[in-house]
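[1] return a 3D structure for these sequence lines:
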Amino acid sequence: MRFDEFQESRQQRLAADPSLLDAAETNVYRALAALRPEPPLRPEPAEGDGDGTRTVYRCDLARTWLRRYDLPEQWSRRAMVSRGVRHGLDLLFRQLGGADARLWLPADVYPVYFELARAAGLAPGSYPTLPAPAPPQDPPTAGRPEYLLLANPSKPLGRHLTDAECAELAGWLERSPHRRLLIDAVYDLGTPFAPGTRRLLETGRAVLLHSVTKGWLHPRTFGIVLLGPDDSAMAEAFRGDPPGQEQLRLAESLLTDHPDTPRQVAEALAVRAERLLAALPDAVRAGIPEEVRSSPGNYFFPVDTPAEALLAEHGLLALPATVFGETRWGGSVLTSLADRFAPATPAPTPENAR
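    Below is the predicted model:
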């Protein structure tokens, strides 16, 4: 079932039976709208000053981002500014298409990965991540570039990669000098990045993608694509398609004026996760791995039970795994974004009601 088909069915079921426990909301921007920083106000232009705004330089933002994530500032020449992970992948995939590269995508994470790849002229292969990542075992093609895209942490797996999984990916790299990783870290709300991500970066054969989409709740605004040491040929594509000044000013404001927002987002999601877990039947809650329950900033909770069984047996609306892409896994995914799991608002008192 496609995502849009499921959401239409979900709304119909909720309208028909409001007593259902909705654990299938996916719109994090609506759920956490109160935490979203407002764009900076444009200053009034002074006479003779044009529009009154100063220029924000991409190189300065790249260095600010590197400092925030405790990465070497000398990597700034490799830190390409984009309009977000989707934009970064679009540019990368077009470069890979021109190089006749082989591309592997997670089959059950984000269907847009495949849309972007095919639009770039690529015919991607796939590998499953549910119920656990299983990178492809195909032998390398002699001399042909080969890229594997992964997400850490992964949606809808709901957790970071384990040490063993990172070791398997490192082993995949080692089997050919022409292999590279593309790491989508947009769901990582912490600083610095997760140990597994840093370990894979240390191979020198990984490209990291990140943005303000989840941590600051501003999609398609600003992102960084940290190229590997040998990927300088890809840089020109980013320099030729930069964000506009309005987007760069917003990015500067988010990184410098609102550095604590990702922590606030993670804390709000932790509260929602606790409320979801408390509302679940014992048998369903027991099926959620402990590492998923405690993963910071997570709002995806996979279980082995099919969505239709959860609905029939427990009155629980969950996402079928198929809405995330092609999968043979028969389980489903719960989310903690519905209004039911929002933190309770304190009742007004005479003092704070004024």
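[2] only C-alpha atoms from now on, for both contacts and neighbour counts.
    OK.
[3] now the helices for the stretch 51-200 of the chain?
    Assigned by DSSP state H, counting those that start in this stretch, the stretch 51-200 of the chain shows helices spanning 58-68, 85-98, 111-119, 163-174, 195-201.
[4] deepest of the ones you listed, which one?
    Among the helices of the stretch 51-200 of the chain, helix 85-98 has the highest mean neighbour count (mean count of other C-alpha atoms under 10 Å), at a mean of 20.
[5] quick one on the thing from earlier: of all the helices of the stretch 51-200 of the chain, which one is nearest Arg275?
    With C-alpha to C-alpha as the measure, helix 195-201 is the member of the helices of the stretch 51-200 of the chain nearest Arg275 (28.1 Å).
[6] next helix or strand past the closest one?
    Going down the chain from helix 195-201, the next helix or strand is strand 206-211, by DSSP states H and E.
[7] following that next one, which helix or strand shows up next?
    Going down the chain from strand 206-211, the next helix or strand is strand 223-226, by DSSP H and E.
[8] and the helices of the stretch 51-200 of the chain: which comes nearest Ala286?
    With C-alpha to C-alpha, the closest approach to Ala286 among the helices of the stretch 51-200 of the chain belongs to helix 163-174: 23.5 Å.
[9] please provide the structure for the following sequence as well, for comparison with the first:
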Amino acid sequence: MKFLSQAAALALMVLSFTQATNVNAQEVHIPEICEFEQPENHNNLFNVTSPIILYGVVRIASDDANMPAGTPVSEWVDTNVGILCHVDGTYDFQADIYAADQMPVVVDGQSYVAGSLAGAHVGSIMKATLPDGTVLHASSAGVIGRVTLPIGTSVIRVSTRLVSMGRATPIPEGIIDLGFNNAHQMKINDAYDSQFVADPVPMFTRMKPMATVIFQANSCTPANIPSLVDIGSFSSAEAPGIGNAWQNEKEFGFTLTCPANVSAYAVFTDATNQGNLTDSLTLTGGDIPSGVALKLYSDQGNGSPISFGPEDIAQDNPGRFKLLDSGASGVTDEPVTFRAKLIQEAATIEDGIIEAKALVTLSYD
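    Just a heads-up that it's a prediction; the model follows:
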């Protein structure tokens, strides 16, 4: 799915820790209390990069152009942050929200402050799950709770979600990439500096949510898109010959309900290698057999395997192909079907297990 908005300024939401206890600067001298470890693309105190939060493609339905503020338009996306502490400590957990636009919203009964780019129709909210299971919601600027971190590594789960900002004007038709540079930041203010005890050292990690949001008044509604397709087992004794497919292909698909005079298109993206523009999915797993390829075919196509493309709806996307024209009356629950086929690519085939992941992006004209 995908998203839509107007961009002008950067949005920044910050979570920070500040040690709650006061210490005599003349008696205590500790160079480091806690430091960030580096799971999930996080870097340490002095070498920070922005791990990307991938919402993927978020599509807003045609009847949701005037969504109330706080209406979720994505699921929660979680990022685990590892924090290694060398001493026990209790800290104030603080949420600082630096966004061009800020709006109090209620989502699932909880209060948040949504932050967005100036004038954007879509913003983001944040919450943190502490090691003891306590959930803190970024509902205001300032201290929103306290956390005790023992010696060793603790993991805090930071979750973000995209929501409607409830603008007075309808969501404009079109597409926008929500590249909120440093949109979410988590920080610990270390109570001790290696030279100046009174000057805290910030330790932080930044998270950049990336989404493409689409709103189209003439969009279709998909249903029953499968999350898993089991293609079954294949015997090397029944190898069809180089360039041919085993007979036990697997059919899968979904349905589309479209208004009148709409053309629906699809792009399949190789989730393992999104730069893959070939017609063979990247095979994964611990025991990948040699001599085979997994290809997808569209029953709406010309019989050739589907070429993969990037996860976007640009008309010049090399993987874009037509699914249907809805005609003057539109269509309801119109099936679109595909087939997964295993192709022999070499004379010698080794046993193994294959897995592959593909994403499908729909667009409409």
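[10] once they're superposed, tell me the TM-score.
    The TM-score (TM-score structural alignment, normalised by the length of structure 1) is 0.25; 167 aligned residues with a C-alpha RMSD of 7.4 Å.
[11] sorry, back to before: is it possible to get a markdown table of the helices of the stretch 51-200 of structure 1 that adds distance to Ser9 of structure 1?
    Formatted as a markdown table, these follow (distance: least, C-alpha to C-alpha, whole Å):
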| stretch | distance to Ser9 of structure 1 |
| --- | --- |
| helix 58-68 | 41 |
| helix 85-98 | 27 |
| helix 111-119 | 19 |
| helix 163-174 | 36 |
| helix 195-201 | 37 |
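[12] tell me which of those lies nearest to Leu148 of structure 1.
    Shortest separation from Leu148 of structure 1 across these is recorded for helix 163-174, at 9.2 Å, computed as C-alpha to C-alpha.
[13] list the helices and strands that closest one packs on?
    Secondary-structure packing of helix 163-174 of structure 1 (3 or more C-alpha pairs under 8 Å, 6 or more residues apart in numbering; DSSP states H and E): strand 179-184, helix 195-201.
[14] take the ones you listed and write them to a markdown table, including distance to Val303 of structure 1.
    Formatted as a markdown table, those follow (distance: least, C-alpha to C-alpha, whole Å):
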| stretch | distance to Val303 of structure 1 |
| --- | --- |
| strand 179-184 | 23 |
| helix 195-201 | 24 |
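[15] for Val28 of structure 1, find the nearest of those.
    Of all those, strand 179-184 comes closest under C-alpha to C-alpha, at 17.8 Å.
[16] give me the buried positions along the longest helix along structure 1.
    Of all the elements of type helix in structure 1, the one with the most residues (DSSP state H) is helix 261-279. Buried positions in helix 261-279 of structure 1, judged by neighbour count with 16 or more other C-alpha atoms under 10 Å: 261-266, 268-270, 272-273, 275-277.
[17] hmm, back to that, so which of the helices and strands packed on helix 163-174 of structure 1 is nearest Gln245 of structure 1?
    If we rank those by C-alpha to C-alpha, the stretch that ends up nearest is strand 179-184, at 24.7 Å.
[18] if we can go back for a sec, immediately after the longest helix of structure 1, which helix or strand?
    Sequence order places helix 282-286 as the next helix or strand after helix 261-279 of structure 1, per DSSP H and E.
[19] can you list the residues that contact that following helix?
    Leu277, Val303 (C-alpha atoms under 8 Å, 6 or more residues apart in numbering).
[20] mind doing that once more with 7 Å?
    Leu277 (C-alpha atoms under 7 Å, 6 or more residues apart in numbering).
[21] re the thing from before, so which of the buried residues of helix 261-279 of structure 1 comes closest to Ile183 of structure 1?
    Pro262 (19.3 Å).
[22] verify the stated contact: Ala264 of structure 2 with Glu334.
    No: Ala264 of structure 2 is beyond contact range of Glu334, at 11.3 Å (criterion: C-alpha atoms under 7 Å).
[23] the more surrounded of these two?
    Per other C-alpha atoms under 10 Å, whichever of Ala264 of structure 2 and Glu334 has more neighbours is Ala264, with 19 against 16.
[24] re the thing from before, packing partners of the longest helix of structure 1?
    Based on contacts counted as 3 or more C-alpha pairs under 7 Å, 6 or more residues apart in numbering; DSSP states H and E, there is no element that helix 261-279 of structure 1 packs against.
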